[in-house]
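# I would like the atomic coordinates for the input below:
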Amino acid sequence: MLLFRKKGHSMPTKTPRFNRLFQIVRFLRVARLLLWTIWVMYRERRRVVRAHAHGDYTEGPNSDVLIEVLVAFRETAVELGVLMIKLGQFLSSRADLLPEKALGILSSLQDEMPPAPFEHVMYMIESELGKPVEEVFSILERKSTAAASLGQVHKAVLASTGETVAVKIQRPNSDQLVRMDLSALKFVIWIITRFVDKNHFVDLMGVYHEFKRTVYEELDYVREAANARRFKEMFKDDPMIYIPRVYDQYVSRRVLVLEWIDGIKINDYAALDAAGIDRLEVAKRTVCAYFYQFFVAGFFHADPHPGNIFVKKGSTGHGPIIAFVDFGMVGSLTKHMKRFMKEVFLAYITRDSRALVHALSQLGFINEGANFAPIERAMSLMMERYHGMTLGEVSELEIPEMVQDVEYLLYGQQLHIPAQFAFTGRAVGTLVGVSTGLAPEFNFVEVATRYARKFLGFDVKNMEQTLKQLFNQLLDVGRVLLTLPRSLEQVIRRLEAGQIEVKLASNGPNGWKRLHESGRSNGDPSGMRGFAWLFMFVASLAGGIFLLTDSHQFIAAWFCFGLAGLITSAVLMKS
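Predicted coordinates for the structure are as follows:
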């Protein structure tokens, strides 16, 4: 319950900043911890990749060494808080950096901390909103409902309307601590990148910039309010997804007021059962909401842990309503990323390892120059083994066998998670965990297939037989035709530079002369008209294939195919 200041008390004083000595000590402590942790991770990956490159596929990462290092990291992260907890959570989703056993050490890191003093809460509200607390809220609970590394939430009632709201306040000195820890992280990455082989490790600086961007966005509550409005607009036509309202007059960089959500936490299984809510339906709706965010909107909630998803009982016959909160960590997908994520999605449904590997390559998951054949075989074996299983069945498999499969792909085949997908992978991993807990009988492929048929414009009944063959054939032809202009340009440049020697062979000493004269007799002195017709034919055919395989714009694609046929007819009639 609210305990306002007693009359006559002045506004709380500003939280003191850190002195120079504290900053230096913290910088050195964080840098030492990160330097050792990242170096051991790199050393293990390099050793495994080198062994596999020499044909020794029995070699794996030394989990005991990594666990020892990560236990020390976890203990220090809990003590230092703020950015170090965020970094530990981030690493816990990087299966390309750590083996399964080691990931488990960091997965237990929870973004929970003791709340900041209530005096700080009052100071932040008054300094950020420019009004006394009593003018804004008639009730402001002293006890926070959630306290994380960067901020905390208090339940309140607006004085003007009597509406119940959630007040999010940034923790004291969060921005200063984040700057200090990020500078230490950047320093460590700068040192390590001077000594590592990039082919044996991920793009550390790219990961740093992605991590930095996300953390600073989380610190800006004005941006979070904009994210919440965007999500509300995205799901305005879906009554089964609920996004809380933003109170625009009470938004600043460090204070945010949102509608209070009365619901059941998605991992409170006893409460869900007591309310008569179908947990399988909750899992389906949550996953489908993410399918929409990934493949249609290209904008997704990047932190779907149980504390950020609530379930409300819908009206009779309409099932549960899924409510999302906390929009500080979001991700965006470009058209290129959406296109090939869609291809990964469909390739998995159809068990097409070739298309899957091609799409992963286009997204940057496969190192440049890697041999696709063994990756395709490994993907094919994994899909054959796990395709169509429920999440419960997968979780009951022999863990060592699954771990061996994953580690072989990530370590032996030089796969990695690109920086721009760092938080996409984290969101997917968290979502799978939430869905498994909700309903072990949840079948991902079944739900994905229905979604593909309904929202992506595919009839999936005969996908296995028809789409797979057509996709492969068009993809092969499309790859060749789409790279033809670039290849021709490269050849021409090399010819002009004298780097290619051309030898012409003809039927007899006057063969070339006869060919040239034939072109001239048809009114084409240079012989380029035929090349022009050929180029237009190739461009039309390639455009049709591109439209068909990229965004499935069938009308535009068949127009291009018709144009290619028209060009062929014109050439035949002319000849």
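# from now on I want contacts and neighbour counts done on CA atoms only, so please keep to that.
OK.
# what's the neighbour count on the nearest residue to Glu259 once chain neighbours are set aside?
Using C-alpha to C-alpha, 6 or more residues apart in numbering and skipping residues adjacent in sequence, the residue nearest Glu259 is Val165, 4.6 Å away. Other residues lying near Val165 total 23 when counted by other C-alpha atoms under 10 Å.
# got a list of what Val165 touches?
155-158, 257-260 (C-alpha atoms under 8 Å, 6 or more residues apart in numbering).
# and the gap between it and His358?
Separation of Val165 from His358 (C-alpha to C-alpha, to the nearest Å): 48 Å.
# again, but for Ala373
When C-alpha to C-alpha is the yardstick, Ala373 and His358 sit 11 Å from each other.
# and if you look at Met536?
Note on Met536: its distance to His358, by C-alpha to C-alpha, is 27 Å.
# so what's the spatially most central residue of the chain closest to, chain neighbours aside?
Per C-alpha atoms, centre = their mean, the C-alpha nearest to the average position across the chain is that of Thr424, at 1.6 Å. With C-alpha to C-alpha, 6+ apart as the criterion, Thr424 has its nearest non-adjacent residue at 6.5 Å, and that residue is Ala302.
# compare with the first, here's sequence two:
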Amino acid sequence: MNKGLKYKLSYRSSVMVWMTIKFIFKIYFFYFKNRVWDERTLQKWNALVTTMAKEYREKAIHLGGVLIKVGQFLSTRTDFMPDAFIKELSGLVDRVPPMPFTYARKLLEEEWGEDIYHYLDEIQFASVASASIGEVYHAKLKDSGTEVAIKVQRYRVREIFHKDFKALRIVFWLISVFTSFGKKADLPALYRELVTVMNKELDFDQELNHAHYFQDRFKDNEAIHIPYYMENLCTKKVLVIEWVDGAKITDTNYMYRHQLSTEHIARTIFDFYLEQFLNPGKFHADPHAGNLLIQPNGTVVIIDFGMVGEVRKQDTHYFKRLIQNIIMDDYDRVIEILDEMDFLLPNADRKKLKRLIRDTIELYQNGAFHMVDMNTMEQLKEDIRLLIKDQPIQLSAEYAYLGRAISIVLGILLAIYPDVDIQKWAKPKIKKWFGGRNLAESIYKQYVKDTVKPVLSYPKAMLNWLENGEKDRQWDNQKQQKNLKHHYFIFLEIIHFILLLVSIGCSFVGYYVQLQLVTHIALWGIGLFSILLVGLLYKHYNVIRDKM
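Sure, this is the predicted structure:
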């Protein structure tokens, strides 16, 4: 197949849209054939989902771009994705075939404005890492002899991602119209989150800023090292980073050879990430074993800050209130807080959800964390997954990435030090987090404070309701009109896309296929007419959009 097709909007869109239509049809056909769900039906369903996930993974590796990132994102979405699909996609490693060094050299010289050997003494032509967005090379600087890792954006990656965003919009529309996901999930919000997250990863300036942030935040932590960046050589498409030798954090044999304490290293990682998960600020959202290195002296090195999430001040307030009310067995409040966090969609059965949360927590509240093993962790994750899937719950991208990061870190801790005692290690941190020496007393005080606060706010809330009722009605009307316009534009984009395919198809047949002259002219006429319609629709779309 012509490799140039990979970069064409029509080809990439066709692959993504056709795969979506095929998956939807297979699901409908399965439900049509299997009216009764028993153990055998469930096995067949899992087999079907696994087959679709494998096809998705193959297409993602072939095309790269957004499909890989979407696959990674979906593997975190236990709130609406099938378990078998998530299991298959969890093996989707962000690795694609390496690009030719000639492109990397050309891009480096364009970004630096000089021949690469003006700055480099040597560079290895074979990349040491190849991902969907960047390619990494090992090099040595000319002036200082310093070894560096040079991260270069892949060939036409920004163009590919923005083409895929257009196709992804159609895919989301198909899913929202023809599947039950549209009722359970807020797909427009998911689309916006995906585009926002992936756009951030395309901007290497963002990654550089993130690295500076973590360097400053953990500058006093001698057990952690954040590699420094050669800022004079860094651009939006190139990063030049200190080269760091070390083994993967899960290589316990390496630790034994260098007489390192696995317990001490596990504790270092635990403290580093707990600080990020509990307190406001950014957190390292991709803490897999390849991004955490261990050096011979026991220093833990954190690399790759392309994927970074954020814990807001309001989030920490929510987390504290959740813990307080779980400890006080006030599950009505727990549901209210989940509502405030926008976890629950309008059609969620809150009474059933309250019972499920209470039963799940009571199942584990008497267990000792130092007895936790990998099987118990997997069972706990499975119980939480079932809890989430049973009800219309949707996590924002930030919470999904936070949950994924916590899960990965726990897995790494157990791999390094199976006797990890989470309860013992966390207790002093949680005490400090609640701001009191007596944890029970501080929780009780905050609980009383939160209980009284709504009562004191009733008079003010009543006054605001009386004053703002008319404004709210006007706002609702405007919001409804905005939604109608949004759907209208999506409809125009779909018509635009279909006519574009028709014009391309007719032109292709008219050019390559030997037909009678009349038929040949007719096909060309249809093609040209479709192109004219595309132009008129596009002009109409832009004129109306500019007036809004």
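# and the residue nearest to the centre of the first structure? What does it align with in the second structure?
Under the alignment (TM-score structural alignment), Thr424 of the first structure pairs with Leu402 in the second structure.
# ok, its match touching Asp286?
No. Contact between Leu402 of the second structure and Asp286 fails when scored by C-alpha atoms under 8 Å: they sit 9.5 Å apart.
# any idea which helix or strand carries Ile191 of the first structure?
Secondary structure assigned from DSSP states H and E places Ile191 of the first structure in helix 174-192.
# what range does that helix cover in the second structure?
The aligned range for helix 174-192 of the first structure in the second structure is 157-175, by TM-score structural alignment.
# contact partners of the matching stretch?
Taking contacts as C-alpha under 8 Å, 6+ apart, the residues outside stretch 157-175 of the second structure that touch it are 7, 9, 12-13, 16-17, 20-21, 24, 65-66, 133, 181-182, 187-188, 191, 195, 202, 494.
# could you redo the last one with a cut-off of 6 Å?
9, 13, 17, 65-66 (C-alpha atoms under 6 Å, 6 or more residues apart in numbering).
# now that stretch on the first structure. Mean distance?
If you overlay the two and look at stretch 157-175 of the second structure, the average distance to its match in the first structure is 1.7 Å (mean C-alpha distance after the TM-score superposition for the first structure).
# list the buried residues for that stretch?
By neighbour count on 16 or more other C-alpha atoms under 10 Å, the buried set for stretch 157-175 of the second structure is 157-158, 160-165, 167-175.
# which bit of the first structure covers stretch 194-210 of the second structure?
If you align by TM-score structural alignment, stretch 194-210 of the second structure falls on residues 211-227 of the first structure.
# distance between the ends of that stretch?
Chord length of stretch 211-227 of the first structure, first to last residue, is 18 Å (C-alpha to C-alpha).
# in that stretch, what's buried?
When burial is assessed from 16+ other C-alpha under 10 Å, stretch 211-227 of the first structure yields the following buried residues: 211-212, 214-215, 217-225, 227.
# now Thr436 of the first structure. Nearest residue, chain neighbours left out?
For Thr436 of the first structure, the nearest residue in space outside its immediate sequence neighbours is Leu391; the separation is 5.6 Å by C-alpha to C-alpha, 6+ apart.
# perfect, I'm done here.
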